[in-house]
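Novice: got a sequence here, can you model it:
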Amino acid sequence: MINYKIKDILSGIKKSGSITETAQSLYISQPYVSKIIKEAEDELDIALLDRGSKHIQLSYAGQIYLEGLNSIDTQFSKLDTKMREIAQSQAGQISIGISESLGEEILPMIVPEFIKQYPNYQLNITELPSKQIEKAVIENQIDVYIGFNPPMNNQFVYRKMSENQLSLYTPQIDTSFAEEITDASQLRVLNQQNFISISEEMVFGEIIKNFLSVNKLEPRHIIEVKNINTAISLANKGVGYAILPPQSNSKSAIPISKSLLKTDLIMAHRAIKNNTPEMIAFLKISQHAFHIDPDKQTIQGNTKRS
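Specialist: Predicted coordinates:
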């Protein structure tokens, strides 16, 4: 067991070359100094002092030992500072889970400002299919899920960030459609037609599958992808029909009324998990990015601990 008084004693001997002067400078007795040195040497089984000259010097082992003790002292001081920062919510970390498709769009809106305002918070971002992110949040491997609103799960608290319109992408420009699709009957054109699907590993894919099923629409699923942007690119190349978020430069995308089909972008965390200072900070930046009044934000789920 290290007696950390030995560090001050070795430092004093290195400076003065005298046990007596070292004892006086530390306001302790010379016998006590000698006792501490002997205990350390016995424990380490090596001499810390070179007593063969007029002035006592640290042996090579003594110098190395002192350097090590100084290093430990520095590290402990840094650790103490870090713990105080964490206790005062000046430092910490938060893990965010988001799909690659949404990450490209959402993260640039939030991350730069978050890092600017909270430089001492470490932000860990995981990009995975949204169903995997849900599972990771439930297992407490990730703090916050950002994505489309999945079917209600009482293990989560959901905060609505935005309400998003979807569009029907057609293989070629089709002037037979109205300016906006307001009824599912207008989508019967999809039956037995080539359709670009989003994998059900993604919440978005599950939303579209359920919509098609409820409205008895039976397109031919010719290709399935996980990345929404990939699906949009394929749709714009005329590979098939698709129901996807709108893209400003797409000429073949027909808006679908929100009353018929929409997606909510949400942030969610485990209902049994208290909001940490880091999570509160990330939510605050996100609300500002989406122009959300916190007092009017829609929250679903068990909010007792949120």
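Novice: use CA for all of it now, contacts and neighbours both
Specialist: Fine.
Novice: residue boundaries of the strands in this protein?
Specialist: 49-50, 57-58, 92-98, 121-127, 144-148, 156-169, 194-198, 220-225, 242-244, 253-256, 262-270, 299-301 (DSSP state E).
Novice: just the buried residues of the longest one, please?
Specialist: Translated: strand 156-169. For strand 156-169, a neighbour-count test (16 or more other Cα atoms under 10 Å) marks 156-162, 165-169 as buried.
Novice: about what we covered before: in a markdown table: the strands of the chain, plus distance to I13.
Specialist: Shown next, in a markdown table, are these (distance: least, Cα to Cα, whole Å):
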| stretch | distance to I13 |
| --- | --- |
| strand 49-50 | 9 |
| strand 57-58 | 7 |
| strand 92-98 | 41 |
| strand 121-127 | 42 |
| strand 144-148 | 55 |
| strand 156-169 | 62 |
| strand 194-198 | 73 |
| strand 220-225 | 71 |
| strand 242-244 | 75 |
| strand 253-256 | 82 |
| strand 262-270 | 57 |
| strand 299-301 | 66 |
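Novice: who wins for proximity to T20 among those strands?
Specialist: strand 57-58 (13.2 Å; Cα to Cα).
Novice: which strands or helices does the closest one pack on?
Specialist: helix 5-16, strand 49-50 (3 or more Cα pairs under 8 Å, 6 or more residues apart in numbering; DSSP states H and E).
Novice: relative to E127, which of the ones you listed is closest?
Specialist: helix 5-16 (48.1 Å).
Novice: buried set for the closest one?
Specialist: Within helix 5-16, the residues that qualify as buried are 6-14, 16, counting by 16+ other Cα under 10 Å.
Novice: and that helix, how far out from the chain middle?
Specialist: Mean-position distance between helix 5-16 and its chain equals 46 Å (Cα atoms, centre = their mean, to the nearest Å).
Novice: for the nearest residue to I9 once chain neighbours are set aside, give me its contacts.
Specialist: Distances taken as Cα to Cα, 6 or more residues apart in numbering put T22 closest to I9, at 6.5 Å, once the chain neighbours are dropped. Taking Cα atoms under 8 Å, 6 or more residues apart in numbering, we find T22 in contact with 9, 12-13, 16.
Novice: here is the second sequence; please produce its structure so I can put it next to the first one:
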Amino acid sequence: MEDFSFDRQIIDVLETVKRTGSISQAADALFISQPTISKIIRKQEKKYQVELLDRSSHPLHLTYAGEYFLEQCKRFNQSYETMQHHLRQFAGVSAGSLTIGVTPSLSSVVLPQLLPVFYQRYPHIHLHLLEKTASELEEALLNHAIDLYIGVTPGYRKEFSCCRLFTDGAVLLLPRRLSRDLKLPPSIEDIGPLVNGLDFISEEEGSSFQRLVNAYSAKYNLAPNILVKTAHISTARSLACAGFAATLIPRLMLTEEVRKADLQVISISPEVFQFDISGTFDVDVAPSEPLINFMNLAQEVFQPPFGKEQDATVDNS
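Specialist: Got it, this is the predicted structure:
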């Protein structure tokens, strides 16, 4: 910092000598002694091996080198002051970057609730989003390509640490053309009698939700007629809403599209199908300040537990 303040001093000295044409008048204007002014100028001349003043002329004036040196010092000083201003803005403010991995279907539901609030609260933290399948994001987390994975809590891995955000469940979307307007309870454990042999849409195997569906299907020996497998559960939802086939979706994906569709919506009892959505990060990497801020906000946003407003069964009857 001493060098920066000295550069400001040489600027004042050279500008005053240039204006007054005299060392003595410059000394009077700056309230410092003539020897001090001469010493300041001589030191810079010795440092750069160039004369800054033409001492043969009266009044004194700057040499071409002196004019160039003064101009560059002024530019440097302005850049330094700009840097100081920006750094003061960061004082006491979280800054940095954070790379978040999230599945496409979950991002459309969760991120709109988080990002506007996050950017308002932490405008100097830059977020980068990576939307991939759960298996791809878990691999990206292991390879340190992302800082945080938001999704269904992965199966136990010693490399991962998980922080629960909220708990969700599953619902069956059953087009009326397939259900024949059966009188069904709002929540059941075994959907086998409803879907066995029925046209059905499932997700591809890279989906963490599909892994849960597979485990549930194995437990109750479900045997639907799989017509198509989709990369994203949102596609399965839209196809079911169009009456194409039945499907299972997370409760968090009950949208206006579902409410307006000609469907029966049946919740699977949480006793048999329930899962957590978590923020997952590498246990061997110390959490950065942006990561801590994001997770604190996420837990704040999803308290009370996300989906509480969805607890009532969707009534399409």
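Novice: for V137 of the first structure, which of the helices and strands packed on strand 57-58 of the first structure is the nearest?
Specialist: helix 5-16 (46.5 Å).
Novice: and the longest helix seen in the first structure, what other elements does it pack with?
Specialist: In the first structure, with assignment by DSSP state H, the single longest helix is helix 60-87. Using 3+ Cα pairs under 8 Å, 6+ apart, the elements in contact with helix 60-87 of the first structure are helix 5-16.
Novice: turn the buried residues of strand 156-169 of the first structure into a markdown table, including distance to I115 of the first structure.
Specialist: Below are the buried residues of strand 156-169 of the first structure laid out as a markdown table (distance: Cα to Cα, whole Å):
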| residue | distance to I115 of the first structure |
| --- | --- |
| F156 | 26 |
| V157 | 25 |
| Y158 | 24 |
| R159 | 22 |
| K160 | 23 |
| M161 | 20 |
| S162 | 22 |
| Q165 | 30 |
| L166 | 32 |
| S167 | 34 |
| L168 | 37 |
| Y169 | 37 |
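Novice: tell me which residues in stretch 219-237 of the second structure are buried?
Specialist: By neighbour count on 16+ other Cα under 10 Å, the buried set for stretch 219-237 of the second structure is 222, 224, 231-237.
Novice: list of residues touching it?
Specialist: Contacts for stretch 219-237 of the second structure (Cα under 8 Å, 6+ apart): 104-105, 173, 190-192, 195-204, 217, 245, 247, 249, 253, 258.
Novice: list only buried entries from the residues you listed.
Specialist: Here, 16+ other Cα under 10 Å leaves 104-105, 173, 190-191, 195, 198-204, 217, 245, 247, 249, 253, 258 buried among the contacts of stretch 219-237 of the second structure.
Novice: next, the angle from the longest helix of the first structure to strand 121-127.
Specialist: When axes from the mean of the first three to the mean of the last three Cα atoms, to 10 degrees is applied, the directions of helix 60-87 of the first structure and strand 121-127 differ by 80 degrees.
Novice: which residue lines up with G92 of the first structure in the second structure?
Specialist: Correspondence of G92 of the first structure to the second structure, assessed by TM-score structural alignment: G96.
Novice: cool, L190 of the first structure as well?
Specialist: Match for L190 of the first structure (TM-score structural alignment): V195.
Novice: E257 of the second structure versus its match, what's the distance?
Specialist: Look at V195 of the second structure and E257 of the second structure: by Cα to Cα, to the nearest Å, they are 22 Å apart.
Novice: that older thread, quick one: which of the helices and strands packed on strand 57-58 of the first structure is nearest D174 of the first structure?
Specialist: That would be helix 5-16 among these, by Cα to Cα, at 82.6 Å.
Novice: for that closest one, which helices and strands make contact with it?
Specialist: Helix 5-16 of the first structure packs on helix 19-26, helix 30-44, strand 57-58, helix 60-87, going by 3+ Cα pairs under 8 Å, 6+ apart.
Novice: I'd like the ones you listed laid out as CSV, including distance to H291 of the first structure.
Specialist: Listed next are these as CSV, based on distance: least, Cα to Cα, whole Å:
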stretch, distance to H291 of the first structure
helix 19-26, 61
helix 30-44, 63
strand 57-58, 65
helix 60-87, 29
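Novice: of those, which is nearest D50 of the first structure?
Specialist: Using Cα to Cα, the nearest of these to D50 of the first structure is strand 57-58, at 5.2 Å.
Novice: in contact with the nearest residue to the match of G92 of the first structure once chain neighbours are set aside, which residues?
Specialist: Leaving aside its sequence neighbours, G96 of the second structure sits nearest to I125 (Cα to Cα, 6+ apart; 4.9 Å). Residues in contact with I125 of the second structure (Cα under 8 Å, 6+ apart) are 94-98, 119, 290.
Novice: can you get me a residue count around Y27 of the first structure?
Specialist: As a burial measure, Y27 of the first structure scores 9 neighbours (other Cα atoms under 10 Å).
Novice: picking that back up, could you identify which of the helices and strands packed on helix 5-16 of the first structure is most buried?
Specialist: strand 57-58 (a mean of 22; mean count of other Cα atoms under 10 Å).
Novice: mean shift between it and the second structure?
Specialist: When the second structure is overlaid, strand 57-58 of the first structure sits 4.4 Å from its aligned residues on average, using mean Cα distance after the TM-score superposition for the first structure.
Novice: what does E139 of the second structure correspond to in the first structure?
Specialist: Under TM-score structural alignment, E139 of the second structure pairs with K135 in the first structure.
Novice: for its match, give its distance to M279 of the first structure.
Specialist: For K135 of the first structure, the distance to M279 of the first structure - Cα to Cα - is 19 Å.
Novice: which parts of the stretch 151-300 of the first structure are helices?
Specialist: 203-214, 228-236, 277-289 (DSSP state H, counting those that start in this stretch).
Novice: sorry, back to before: what's the neighbour count on the match of G92 of the first structure?
Specialist: Neighbour count for G96 of the second structure, taken as other Cα under 10 Å: 14.
Novice: run through the residues that contact it.
Specialist: 124-126, 290.
Novice: Serialize the residues you listed to a markdown table and add fields for distance to L115 of the second structure.
Specialist: Compiled in a markdown table, these are given as follows (distance: Cα to Cα, whole Å):
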| residue | distance to L115 of the second structure |
| --- | --- |
| H124 | 13 |
| I125 | 11 |
| H126 | 11 |
| P290 | 13 |
